[in-house]
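[1] just coords:
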């Protein structure tokens, strides 16, 4: 056994030495917090006092005694149901337009891509100014044409949809991925479709979308995961208001963790979110058999 270990270290020792900083970082920054949060979710912990074991009490309270849990979950689910399809539609539409040979193509691609690389906090602050009901540019333009704009962020009927629109505004990242997918569609398929008499819409339906479906699938999965973790825009722009209409699940989790220092409860919320995302993602993966074409 000793000879085998010496041979193992002689062959792999240098590689493991180079990997060791990453391994230590992964264990310290990923595995340990992961395991620690699972333990804390079964305790009552307020940072100041030592954790006190309560078992599944946090989970029971979440499900049966916390209406804000269900409200924030529904707000997040509704946001995902609307924002993800709109992002797919907008991203594919922009990619199709910018895939055409037009003058200034590179400029337009850059302009549409820039919003996706701006810091989320900066974007939220900027739109907070633009959508100010009294001094904002958007309502100022509406007044010029005789329309009194709404209170975009302080009216509970408008605030959730304003955040959806902000999510769609940052569609440039997925647009670039769709553009790459369009470049990968074999040209002979379009040529065959033209010979069969297919028009532009028929080619879109029969060639482009099926061949682009793996890319759409990827963006749907990433969009679902990202939507369920929506936080920054609501935190910066509305703080969860008005009347809790934009209190996303992650924002409510943050409020419980750092607003009331109820860390054990917040960890339980995090694990519920993890389970919810895992189940939803699994359902999306299961659905791919019906609409994703991996053949080339």
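    Ah, there it is. This is a predicted model, so every value here is computed, not measured.

[2] contacts, neighbours, all on C-alpha from now
    Fine.

[3] Pull the contacting residues for residue 69.
    Contacts for residue 69 (Cα atoms under 8 Å, 6 or more residues apart in numbering) come out as 62-63, 249, 252.

[4] secondary structure element for it?
    helix 67-99 (DSSP states H and E).

[5] thinking again about what came up before, for residue 266, state which of the contacts of residue 69 is nearest.
    Set against residue 266, the nearest of the contacts of residue 69 by Cα to Cα is residue 252 (8.8 Å).

[6] which other residues reach the helix or strand containing that closest one?
    Taking DSSP H and E as the definition, residue 252 sits inside helix 249-254. Contacts to helix 249-254, defined as Cα under 8 Å, 6+ apart, come from residues 69, 72-73, 75-76, 228-231, 234-235, 240, 266, 269-270.

[7] Take this one as well and set it beside the first:
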């Protein structure tokens, strides 16, 4: 017993003195981590470093890059009017999509969580649009909202309501894209519904005994309990809005009557640049005008903005999770 106690004391003293592990003991952990480290270096670290370098150059992917310093960033901030238009459209989509998507998904999830009969079928119908590829979903949606022959405007006309031009009207193009995003929000709805079903039933029973109605129970019990899931939804919606590309390009292409969705100038941003988002203009600069240096600068700005928002809301998510755990 004395020898064992002495050995424990010696080991504790060594740890207290900051004893370093032997070099050979690190080989096995590094070997297991090697695939992830190599993948991170090849597919993230190197592309990000190259992107940062090219953002300070004039580069057309054919000739040797020429160092121009901060000129690409200066042109982006002060001299590119379409970049400002694209930034405005992107911010509009981020704010509106984030707010409406959270409200819509939370409301539908709350209804689905209360349904007992036919719940499986309803969940399948809600989730099905999210399984459709973005191009296919946008094509279907633009058909439904065709101003002349689409079922939506046809139904409105029968009710005596003059339907808008939707994707052919600059005032309605972004709201139509928002409706498209809500239509394919089944994944977020299912996640929120799972969070609501995980709320302990005892909390609702206790609140009911205290005289709390359905609305008060939802506001004071359901929403605080699913706060981490709501923060996740905010992060997901912000990233979705900042990266809004495929739906905007396909909708502009179909609404303009062109089958070319590869980035022609007459299609991008139709109508009147109302669907020109920051990623779309970035793609146009890089792969249509071959201004890869300028496109790299735009990519760095988009990456920084996305990272800042993500880190902020991840911190909020951690606080919400900690508050739920200590409650």
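    That came through, no problem. Everything numeric in this text was worked out from a predicted model, so none of it was measured.

[8] just checking, what packs against the helix or strand just after the helix holding residue 252 of the first structure?
    Sequence order places helix 263-291 as the next helix or strand after helix 249-254 of the first structure, per DSSP H and E. Packed against helix 263-291 of the first structure by the contact rule (3 or more Cα pairs under 8 Å, 6 or more residues apart in numbering; DSSP states H and E) you find helix 32-40, strand 43-44, helix 57-65, helix 209-228, helix 249-254.

[9] Taking the contacts of residue 69 of the first structure, tell me the two that lie furthest apart.
    Across those, the longest distance by Cα to Cα is 14.6 Å; it joins 63 and 252.

[10] Compare these two (neighbour count), which wins?
    When residue 63 of the first structure and residue 252 are compared for neighbours, residue 252 comes out ahead with 24 against 11, by other Cα atoms under 10 Å.

[11] The more buried one -> the second structure?
    Aligned by TM-score structural alignment, residue 252 of the first structure pairs with residue 281 of the second structure.

[12] Then residue 155 of the first structure?
    Using TM-score structural alignment, residue 155 of the first structure pairs with residue 169 in the second structure.

[13] can you tell me which residues contact that match?
    Taking Cα under 8 Å, 6+ apart, we find residue 169 of the second structure in contact with residue 271.

[14] do that again at 10 Å, thanks
    Residue 169 of the second structure makes contacts with 147, 176, 255, 270-272, 274, as judged by Cα atoms under 10 Å, 6 or more residues apart in numbering.

[15] same deal with residue 93 of the first structure?
    Per Cα under 10 Å, 6+ apart, neighbours of residue 93 of the first structure: 87, 99, 175, 178.

[16] Can you select the buried ones from the residues you listed in PyMOL?
    The PyMOL selection below is limited to those of the contacts of residue 93 of the first structure classed as buried (16 or more other Cα atoms under 10 Å):
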select buried, resi 87+99+175+178
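
[17] burial count for residue 246 of the second structure?
    15.

[18] nope, residue 165 of the first structure is what I meant
    Under the neighbour criterion other Cα under 10 Å, residue 165 of the first structure is assigned a count of 15.

[19] Out of the contacts of residue 169 of the second structure, which sit inside strands?
    Residues of these located in strands (DSSP state E): none.

[20] In helices only, show me these.
    Among the contacts of residue 169 of the second structure, the members found in helices (DSSP state H) are 176, 255.

[21] Just give me the neighbour total for the counterpart of residue 90 of the second structure in the first structure.
    Mapped onto the first structure by TM-score structural alignment, residue 90 of the second structure lines up with residue 76. Using other Cα under 10 Å, residue 76 of the first structure has 23 neighbouring residues.

[22] Can you name the residues that contact residue 76 of the first structure?
    By Cα under 10 Å, 6+ apart, residue 76 of the first structure lies in contact with 70, 160, 227-231, 246-251.

[23] Which among those residues count as buried?
    Listed as buried from the contacts of residue 76 of the first structure are 160, 227-231, 246-251; burial here means 16+ other Cα under 10 Å.

[24] Of those, just say which sits nearest to residue 3 of the first structure.
    Residue 3 of the first structure has its nearest neighbour among those in residue 229, at 50.4 Å by Cα to Cα.

[25] Leaving out sequence neighbours, find the closest residue to that closest one.
    The shortest distance from residue 229 of the first structure to any non-neighbouring residue, by Cα to Cα, 6 or more residues apart in numbering, is to residue 250 (5.8 Å).

[26] Distance check, the one you found against residue 281 of the first structure.
    Going from residue 250 of the first structure to residue 281 of the first structure by Cα to Cα, to the nearest Å gives 17 Å.

[27] same check, this time on residue 149 of the first structure
    Distance, residue 149 of the first structure to residue 281 of the first structure, using Cα to Cα: 38 Å.

[28] Residue 26 of the first structure too?
    24 Å.

[29] And for residue 79 of the first structure?
    16 Å.

[30] the more surrounded of the two?
    Higher neighbour count among residue 79 of the first structure and residue 281: residue 79, with 22 against 17, using other Cα under 10 Å.

[31] Surely that one touches residue 159?
    No: under the criterion of Cα atoms under 10 Å, residue 79 of the first structure makes no contact with residue 159, lying 11.4 Å away.

[32] which residues do those two both contact?
    residue 246.

[33] Translate residue 68 of the second structure into the numbering of the first structure.
    Using TM-score structural alignment as the criterion, residue 68 of the second structure maps onto residue 54 of the first structure.
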